[in-house]
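Undergrad: I'll drop the sequence and a predicted model, then ask my questions.
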Amino acid sequence: MAQFQPKLVLIDLDGTLVDSVPDLSYSVDQTMLALGLPLRGEAAVRTWVGNGVQTLVERALTNTLDQPADPAAFEQALAIFMAIYAENTSQRSRLYPGVVEGLDFLQSCKALKVACVTNKAAQFTHKLLRDLGIFERFALIVSGDTLSEKKPHPLPLLYAAEQLGVEPTDSLMLGDSKSDVKAARAAGFKIITVSYGYNHGEDIRDYHPDAVIDSFQELTTLIQCA
């Protein structure tokens, strides 16, 4: 029996819809090469993504999850990364298996609104969604630089609900990380997480989402169309 009857589903991008780490990792390593620093590799980048490009670059510079980088070095690295990633936003990134089928199901629910809420900057978000053929699936796209705050702050979720005329109590977040869980709880949303995403190496179940799925195809049994 379906557990959720939302009027709005907000979906995260990186680690939920798209495996974007191959492009991010390539861009990080090319940035490190340009700076004469060691390559960081895809395994490390997978533990660093999810909090926006600026944080990713800082983590790559320090080769840690939470150490601050030298401001001058950071500005130099960020400029290099942005230029490289602009040319490599969707070269290696792919939709996860089951995403298209899950989106098809959500779109079949005529009264259900579907939006994308991500910490990724708009210039990269829009290109990635367009290149992977799912841009038109979303009634609204809220990127990391759309507002003054980004996840785990609840503002992006509350903004999306307000823009689409849906109460938070009738809304559902679909994400992959503790930032998504924290944002959803603070906004009064229900939260489903995927098991395969980016959560800094931690088990997403430790953050107690309302449900965990291995594929978007499972949404057909969890969500009831209004």
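TA: Arrived safely, thanks for sending.
Undergrad: can we go C-alpha only for contacts and neighbour counts from here?
TA: Noted.
Undergrad: thinking N63 is in contact with L39, fair?
TA: No. Using C-alpha atoms under 8 Å, N63 is not in contact with L39; the gap is 9.8 Å.
Undergrad: buried ones in stretch 69-80?
TA: Buried residues in stretch 69-80, defined by neighbour count with 16 or more other C-alpha atoms under 10 Å: A69, F74, A77, L78, I80.
Undergrad: Now the last one: which helix or strand?
TA: In other words, I80. Using DSSP states H and E, I80 maps to helix 71-86.
Undergrad: Quick one: list the elements packing against that helix.
TA: The elements that helix 71-86 packs onto, with contact taken as 3 or more C-alpha pairs under 8 Å, 6 or more residues apart in numbering; DSSP states H and E, are helix 21-35, helix 53-62.
Undergrad: helix or strand right after it?
TA: Following helix 71-86 in sequence, per DSSP H and E, is strand 94-95.
Undergrad: okay, now the one to match up with it:
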Amino acid sequence: MQFPIRPEMVLIDVDGTLVDSVPDLTFCVDAMMQQLGRPPRGEAAVRTWVGNGVERLVRRALSGTLDGEPTDADFDRAYPLFLELYADNTSKRSHLYEGVREGIDWLAANGYRLGCVTNKAAQFTEPLLRDLGIRDAFELVVSGDTLAEKKPSPAPLLHAARQLGVAPDRALMVGDSVSDVKAARAAGFLGIICMSYGYNHGQDIRSAGPDAVIDSMTQLPTLLSPATD
């Protein structure tokens, strides 16, 4: 892909892209484990497990592995505990990554239409974005439970494009994981830019083949065209 480009819409992921939510997620995982009489998992492990929604995170925490599955009984006991904990700890420790606010401000100032597409459930996404002061930057938010499918399915991205009346080949995705790359490719998006610092199960996101990898959203002006008027 030849940069700079001028998409009509930019969709941005939340966890690992806009927000470092691992501190809150780790608190909730470890508190859940304590209530279950089990040892804590710790932040390093949680960082490799996030990115596919809280249900998957709970399953990983219980099994101690990325692909493991707990028993149904264990999950049915643990999941409500986690939901209750996370409802009270959605944004107490989470924070915007450095450069996010500046990047969003630049996109808005240069006329880019902005949407948010995340695998996090709406009951957590909306308060998190509000508490961190960026909810109003987005015309729409597609959460993990908005549709029947989540990323890496292209469905959430295509839904956002339809809602805003933008052709997929005029839309850009900004994310941090292989799920974002797969979703953008399957949706026929113009491109996918990934953050180097995000959550990709411990793997370098460059191996997923995004169109560009940046260290901060303050670098978006080097890849996107400014307003022409």
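TA: Received the coordinates, thanks. Remember, it's a predicted structure, so these values are computed and weren't measured experimentally.
Undergrad: What's the TM-score once they're superposed?
TA: The TM-score (TM-score structural alignment, normalised by the length of the first structure) is 0.98; 225 aligned residues with a C-alpha RMSD of 0.9 Å.
Undergrad: where's the residue lying farthest from the centre of the first structure relative to V57 of the first structure, distance?
TA: Most distant from the centre of the first structure: G36, at 29.8 Å, with distances by C-alpha atoms, centre = their mean. Here G36 of the first structure is placed at a distance of 15 Å from V57 of the first structure (C-alpha to C-alpha, to the nearest Å).
Undergrad: which residues does the nearest residue to E167 of the first structure once chain neighbours are set aside contact?
TA: Nearest non-adjacent residue to E167 of the first structure, counting by C-alpha to C-alpha, 6 or more residues apart in numbering: A161, 6.3 Å away. Applying C-alpha atoms under 8 Å, 6 or more residues apart in numbering, we find A161 of the first structure in contact with L8, E167, P168, S171.
Undergrad: Okay, and which of those map to strands?
TA: Of the contacts of A161 of the first structure, the ones assigned to strands by DSSP state E are L8, S171.
Undergrad: just so I have it, where are all the strands in the second structure?
TA: In the second structure, the strands defined using DSSP E lie at 9-12, 19-20, 95-96, 113-117, 140-142, 171-175, 191-195, 212-214.
Undergrad: and these, which is most packed in?
TA: The highest mean neighbour count among these, using mean count of other C-alpha atoms under 10 Å, belongs to strand 171-175: a mean of 27.
Undergrad: Report the angle between it and strand 113-117.
TA: Orientation of strand 171-175 of the second structure against strand 113-117 (axes from the mean of the first three to the mean of the last three C-alpha atoms, to 10 degrees) gives an angle of 50 degrees.
Undergrad: Which stretch of the first structure lines up against strand 171-175 of the second structure?
TA: Matched against the first structure by TM-score structural alignment, strand 171-175 of the second structure falls on residues 171-175.
Undergrad: Can you list the buried residues in stretch 214-226 of the first structure?
TA: In stretch 214-226 of the first structure, counting by 16+ other C-alpha under 10 Å, buried: S215, F216, Q217, L219, L222, I223, Q224, C225.
Undergrad: closest to F4 of the first structure among the residues you listed?
TA: I223 (4.8 Å; C-alpha to C-alpha).
Undergrad: Next up, the contacts around the closest one.
TA: A2, Q3, F4, Q5, P6.
Undergrad: Now the buried members of these.
TA: Buried subset of those (neighbour count, 16+ other C-alpha under 10 Å): F4, Q5, P6.
Undergrad: For those residues, give me TSV that also has distance to V18 of the first structure.
TA: TSV is the format used below for those (distance: C-alpha to C-alpha, whole Å):
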residue	distance to V18 of the first structure
F4	23
Q5	25
P6	23
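Undergrad: mind listing which of these are in helices?
TA: Residues from those lying in helices, with DSSP state H as the criterion: none.
Undergrad: Tell me the counterpart of the residue farthest from the centre of the first structure in the second structure.
TA: Counting by TM-score structural alignment, G36 of the first structure lines up with G37 in the second structure.
Undergrad: so who does the closest residue in space to V213 of the second structure that isn't next to it in sequence touch?
TA: Leaving aside its chain neighbours, V213 of the second structure sits nearest to C194 (4.8 Å; criterion: C-alpha to C-alpha, 6+ apart). Residues counted as contacts of C194 of the second structure (C-alpha under 8 Å, 6+ apart) are V174, G175, D176, S177, I205, P210, D211, A212, V213, I214.
Undergrad: what do you get if the cut-off is 7 Å, keeping everything else the same?
TA: C194 of the second structure sits next to V174, G175, D176, P210, A212, V213, I214 when contact means C-alpha atoms under 7 Å, 6 or more residues apart in numbering.
Undergrad: ok, those in the first structure, which still hold?
TA: Checking those against the first structure (both residues aligned by TM-score structural alignment, their matches' C-alpha atoms under 7 Å), the contacts still present are V174, G175, D176, P210, A212, V213, I214.
Undergrad: Mind putting the residues you listed into JSON lines with distance to W106 of the second structure?
TA: As requested, those are arranged in JSON lines below (distance: C-alpha to C-alpha, whole Å):
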{"residue": "V174", "distance to W106 of the second structure": "14"}
{"residue": "G175", "distance to W106 of the second structure": "17"}
{"residue": "D176", "distance to W106 of the second structure": "20"}
{"residue": "P210", "distance to W106 of the second structure": "22"}
{"residue": "A212", "distance to W106 of the second structure": "18"}
{"residue": "V213", "distance to W106 of the second structure": "18"}
{"residue": "I214", "distance to W106 of the second structure": "16"}
